[in-house]
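Student: Quick check, what structure comes out for this input:
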Amino acid sequence: MTEELERQAADLIRDHGWIPEGSRVLVACSGGPDSVALLHVMKRLGAAGGFTVGAAHVDHMLRGEESAEDARFVRAMCAGLGVPFHGTAIPVGEIVRQEGGNVQDVCRTERYRYFAEVMGHKEYGVLATAHHADDVLETVLMRLARGTADGAPGIPASRKFGKGLLIRPFLLSERREVMEYLETHGLPFRTDPSNLKPDYTR
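Tutor: Now for the predicted structure:
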């Protein structure tokens, strides 16, 4: 059922007491299917649960006009939902050229640095990301393959993040349920071709 995705997220949030009434929740939104579904679900849950939602998007400037279009897409979607949009562009390629490092690691570091900045300046207490059950399986398999499974094989449902909390409301849901939700609600999304390559893991 399509609404199973929303119900699972609501149950996880309620059972853990992640979002007290009156909270401000920042949703990390790339424009991809998982984060688009999360933004829509969190907007709906916020209307019923008494919390407000904003969205944060980072253009890593690695795909030229295509990634700039991702940012415009998320901004327009937020306008349609009546959700505050917070966006920035970070020249990851230039940072790697000047300072070295792995592109994906730099992307993640800079992305979360921006999320923390927005949370601090705009008084968001919770950051929500769209990791789901399939991501947990992928993480476990990669750690086993690398021989690094050390008693903590999965992805935590929540963790401290700065002065607030990072939560993953979709962690009990499958990618299949995310895609069904998008299809039933007619929600468009963007596709990052780099996510289809086997070169990197998230």
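
Student: CA only for contacts and neighbour counts going forward, please
Tutor: Noted.

Student: Give me the contacts around the helix or strand hosting Glu69.
Tutor: Using DSSP states H and E, Glu69 falls within helix 65-81. Residues from elsewhere that reach helix 65-81 (CA atoms under 8 Å, 6 or more residues apart in numbering): 29-31, 43, 55, 57-61, 84-85, 87, 190.

Student: Now the helix or strand following it: buried residues?
Tutor: With elements assigned by DSSP H and E, the helix or strand that comes after helix 65-81 is strand 85-89. Neighbour-count burial for strand 85-89, counted by 16 or more other CA atoms under 10 Å, picks out Phe85, His86, Gly87.

Student: so what secondary structure elements neighbour the helix or strand that strand 85-89 is followed by?
Tutor: Next in sequence after strand 85-89, counting helices and strands by DSSP H and E, comes helix 92-99. When contacts are defined as 3 or more CA pairs under 8 Å, 6 or more residues apart in numbering; DSSP states H and E, helix 92-99 sits against helix 103-122.

Student: for the helix it packs on, which positions count as buried?
Tutor: Buried residues in helix 103-122, counting neighbours by 16+ other CA under 10 Å, are found at Val103, Val106, Cys107, Glu110, Arg111, Tyr112, Tyr114, Phe115, Ala116, Val118, Met119.

Student: For the spatially most central residue of the chain, give me its contacts.
Tutor: By CA atoms, centre = their mean, the chain has its centre lying nearest to Thr129, at 3.1 Å. Contacts for Thr129 were tallied using CA under 8 Å, 6+ apart; they are Val27, Ala28, Cys29, Ser35, Leu38, Leu166, Ile167, Arg168, Pro169.

Student: Also His60?
Tutor: By CA under 8 Å, 6+ apart, the residues touching His60 are Ser67, Ala89, Ile90, Pro91, Val92, Cys107.

Student: number of nearby residues for the fourth one?
Tutor: In terms of burial, Pro91 registers 13 neighbours under the definition other CA atoms under 10 Å.

Student: related to what we said a few turns ago, identify, from the contacts of His60, the entry nearest to Val178.
Tutor: The shortest gap between Val178 and any of the contacts of His60 belongs to Ser67, at 22.4 Å (CA to CA).

Student: which helices and strands sit right next to the strand ranked longest in the chain?
Tutor: Longest among the strand segments of the chain by residue count, using DSSP state E, is strand 52-59. Packed against strand 52-59 by the contact rule (3+ CA pairs under 8 Å, 6+ apart) you find strand 24-28, helix 33-49, helix 65-81, strand 85-89, helix 103-122.

Student: could I get the ones you listed as CSV with distance to Thr184?
Tutor: Shown next, in CSV, are the helices and strands packed on strand 52-59 (distance: least, CA to CA, whole Å):
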stretch, distance to Thr184
strand 24-28, 21
helix 33-49, 11
helix 65-81, 17
strand 85-89, 25
helix 103-122, 30
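
Student: And these: which comes nearest Gly151?
Tutor: By CA to CA (comparing all of the helices and strands packed on strand 52-59), the closest turns out to be helix 103-122, at 23.1 Å.

Student: Here is the second sequence; please produce its structure so I can put it next to the first one:
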Amino acid sequence: MKERFKSHIETYFPFLENNRLIIALSGGLDSVVLAFLCRHCCGFDTALAHCNFQLRGEESNRDETFVRELGAKWNLPVYVKRFDTELFAEQEGISTQMAARDLRYEWFYELMEQEDYRYLLTGHHADDNLETFIINLSRGTGLEGLTGIPPVNGNVVRPLLPFSREEIENFAREENLSWIEDSSNSETKYLRNKIRHEVIPSLKDINPTLMNNFNKTIDYIQGSAAMLDDHIRAVRSALFTKEKGMIRVPVASLKNLRPTNAYLYAFFHKYGFTEWNDVEGLLSGQTGKMVLSASHRLFRDRDFLVLQHLNDLVKEEEVTYVIREKNTRFTGPVTLSFESVDEITHTAKDVIYVDEGKLSYPLKIRKWEEGDRFEPFGLKGSKKISKYFKDEKYSLAEKERQWLLCDAQDRIVWVIGRRADNRFRVDETTSEILKIRTH
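Tutor: Below you'll find the model as predicted:
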């Protein structure tokens, strides 16, 4: 196993050499063997990091003592951290297993930064990989859930993934290594332990070459996933365009992809969407139809699907910006300039001329509200803002971005950049003309 491990390191992890490494050491079989191989076979510059979660009474303290003694025996630095795991789990509303995982990795990253270690090595092996595969398969997953535990994830490295627990244990006995057993690993109330002790042994009885075949299968799946990722990136690059913090995708192009639902999953699952019938329904839905995830929204905007992070949604609809009389320039969500002029000259959508005597100050800028009405310049009568938006074929995003200039009586003076209100038009009785321009 020594030569195979060294060859594995040279082929896939040559970057570990000449770097300072931390090994996450529980005191169990896999982490002890990993530490031995790294220290005594590869000669890496390593330290040991141990978490005492204080969940198993004296057993937890026994594990800590074992790690400290092992570090002293092998002349390796040892870092130990004690956690009140149950309190953290209660405060965060999560299981103790999840709490232990969060606490562990948060401390590892802090330790690496503080003590200038480059990589964290963990003892995950082929049996752990198989357990994860079965768990994901049983819960329902896409292809990425079947690719197994990644050998490298950022600066976390798992060099033992090709090796089975049986191989690791045989090696440990050959080298007369000692390790400790966590009694909680034998409890089958946890899903992973149930799979470890009941499902996988049965599979190995059925097929003694299970682990070798599984490792080959994982390699094939990872290769297929990598090719698929390259294809999806290429298609996404061709179809996705960014515009004002949003991503727009042409509906017609999505409809032409086959199988459509598989492409939709590949494009949008990382944004937290799970209701794929609803997502596919957007392709035939009306403008404004929307699907929400915990972090994003996806909606139909005429011939496009638009993806937007919820944090990027315009929040100013509850905000009103006040503009006092004689103000010559306002800079806020929109920029406006105010100028008294003698006559109407330049006309365009970005400028209006109003009878200043008809205005009530202070003016204000706000978003539209349900029930808002105005009298569009050049037309007779009033119209609801919502109807104006519909007639002008506003998209949902355009509606949300549109600002209104109103006077103190909350009369709409200007749908800014689009249409002035007829009530403030300049006529033969006007004595003061105010030119308002958006920049």
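
Student: Superposing both, give me the TM-score.
Tutor: TM-score for the superposed chains, counting by TM-score structural alignment, normalised by the length of structure 1: 0.89, backed by 191 aligned residues with a CA RMSD of 1.6 Å.

Student: how near is His86 of structure 1 to Phe161 of structure 1?
Tutor: Distance from His86 of structure 1 to Phe161 of structure 1, counting by CA to CA, to the nearest Å: 18 Å.

Student: ditto for Ser30 of structure 1
Tutor: Using CA to CA, one obtains 19 Å as the distance from Ser30 of structure 1 to Phe161 of structure 1.

Student: just to revisit the earlier point, out of the contacts of helix 65-81 of structure 1, give me the two with the largest separation.
Tutor: In the contacts of helix 65-81 of structure 1, the most distant members under the criterion CA to CA are Lys43 and Met61, with 27.8 Å between them.

Student: And these two? Which one has more around it.
Tutor: A direct count of neighbours by other CA under 10 Å for Lys43 of structure 1 and Met61 places Lys43 higher, at 21 against 17.

Student: Wait, the more buried one touches Gly49, no?
Tutor: No. Using CA atoms under 8 Å, Lys43 of structure 1 is not in contact with Gly49; the gap is 9.8 Å.

Student: so the longest strand of structure 1 matches what in structure 2?
Tutor: Residues 45-52 of structure 2 are matched to strand 52-59 of structure 1 when aligned by TM-score structural alignment.

Student: returning to that earlier point: which one's more surrounded, Ser30 and Phe161 of structure 1?
Tutor: With neighbours defined as other CA under 10 Å, Ser30 of structure 1 and Phe161 compare such that Ser30 has more, 24 against 16.

Student: Would you mind finding the match for that one in structure 2?
Tutor: Taking TM-score structural alignment, the alignment pairs Ser30 of structure 1 with Ser26 from structure 2.

Student: How about its match, nearest residue that isn't a chain neighbour?
Tutor: Closest residue in space to Ser26 of structure 2, ignoring its immediate chain neighbours: His50 at 5.8 Å, by CA to CA, 6 or more residues apart in numbering.

Student: again, but for His86 of structure 1
Tutor: Ranked by CA to CA, 6+ apart and with sequence neighbours excluded, the top spatial neighbour of His86 of structure 1 is Ala56, at 4.7 Å.

Student: isn't that neighbour right up against Leu26?
Tutor: Yes. Counting by CA under 8 Å, Ala56 of structure 1 touches Leu26, with 6.7 Å between them.

Student: Those two: who's more crowded?
Tutor: Each of Ala56 of structure 1 and Leu26 has its neighbours counted (other CA under 10 Å); Leu26 has more, 29 against 24.

Student: dump the residue contacts of that one.
Tutor: Contacts of Leu26 of structure 1 by CA under 8 Å, 6+ apart are Val53, Gly54, Ala55, Ala56, Met119, Tyr124, Gly125, Val126, Leu127, Ala128.

Student: what separates the fifth one from Leu182 of structure 1, distance-wise?
Tutor: Looking back up the chat, that one is Met119 of structure 1. Distance, Met119 of structure 1 to Leu182 of structure 1, by CA to CA: 27 Å.

Student: And Phe51 of structure 1, by the same measure?
Tutor: 23 Å.

Student: need the helices for the stretch 251-400 of structure 2, in chain order.
Tutor: Ranges of helices in the stretch 251-400 of structure 2, per DSSP state H, counting those that start in this stretch, are 251-256, 260-268, 276-281, 385-391, 396-401.

Student: want to try a markdown table for those helices, with distance to Phe338 of structure 2 and mean neighbour count as columns?
Tutor: Shown next, in a markdown table, are the helices of the stretch 251-400 of structure 2 (distance: least, CA to CA, whole Å; neighbours: other CA atoms under 10 Å):
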| stretch | distance to Phe338 of structure 2 | mean neighbour count |
| --- | --- | --- |
| helix 251-256 | 42 | 14 |
| helix 260-268 | 45 | 16 |
| helix 276-281 | 46 | 16 |
| helix 385-391 | 24 | 14 |
| helix 396-401 | 22 | 16 |
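
Student: could you dump the ones you listed to CSV with distance to Lys194 of structure 2?
Tutor: Listed next are the helices of the stretch 251-400 of structure 2 as CSV, based on distance: least, CA to CA, whole Å:
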stretch, distance to Lys194 of structure 2
helix 251-256, 42
helix 260-268, 31
helix 276-281, 31
helix 385-391, 58
helix 396-401, 50
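
Student: now for the ones you listed, which one comes closest to Glu166 of structure 2?
Tutor: Evaluated with CA to CA, those place helix 260-268 nearest to Glu166 of structure 2, the distance being 36.8 Å.

Student: State the span of structure 1 onto which that closest one is aligned.
Tutor: Alignment note (TM-score structural alignment): helix 260-268 of structure 2 is unmatched in structure 1.

Student: Could you list which residues are in contact with Glu280 of structure 2?
Tutor: Glu280 of structure 2 is in contact with Thr260, Asn261, Leu264, counting by CA under 8 Å, 6+ apart.

Student: Kindly provide the distance from Lys81 of structure 2 to Tyr105 of structure 2.
Tutor: For Lys81 of structure 2, the distance to Tyr105 of structure 2 equals 12 Å [CA to CA].

Student: same thing with Pro150 of structure 2?
Tutor: Pro150 of structure 2 is 16 Å from Tyr105 of structure 2, where distance means CA to CA.

Student: Flag every buried residue along stretch 61-76 of structure 2.
Tutor: For stretch 61-76 of structure 2, a neighbour-count test (16+ other CA under 10 Å) marks Asp63, Glu64, Phe66, Val67, Arg68, Leu70, Gly71, Leu76 as buried.

Student: what's the angle between the helix holding Glu69 of structure 1 and strand 85-89?
Tutor: Angle of helix 65-81 of structure 1 versus strand 85-89, following axes from the mean of the first three to the mean of the last three CA atoms, to 10 degrees, is 170 degrees.
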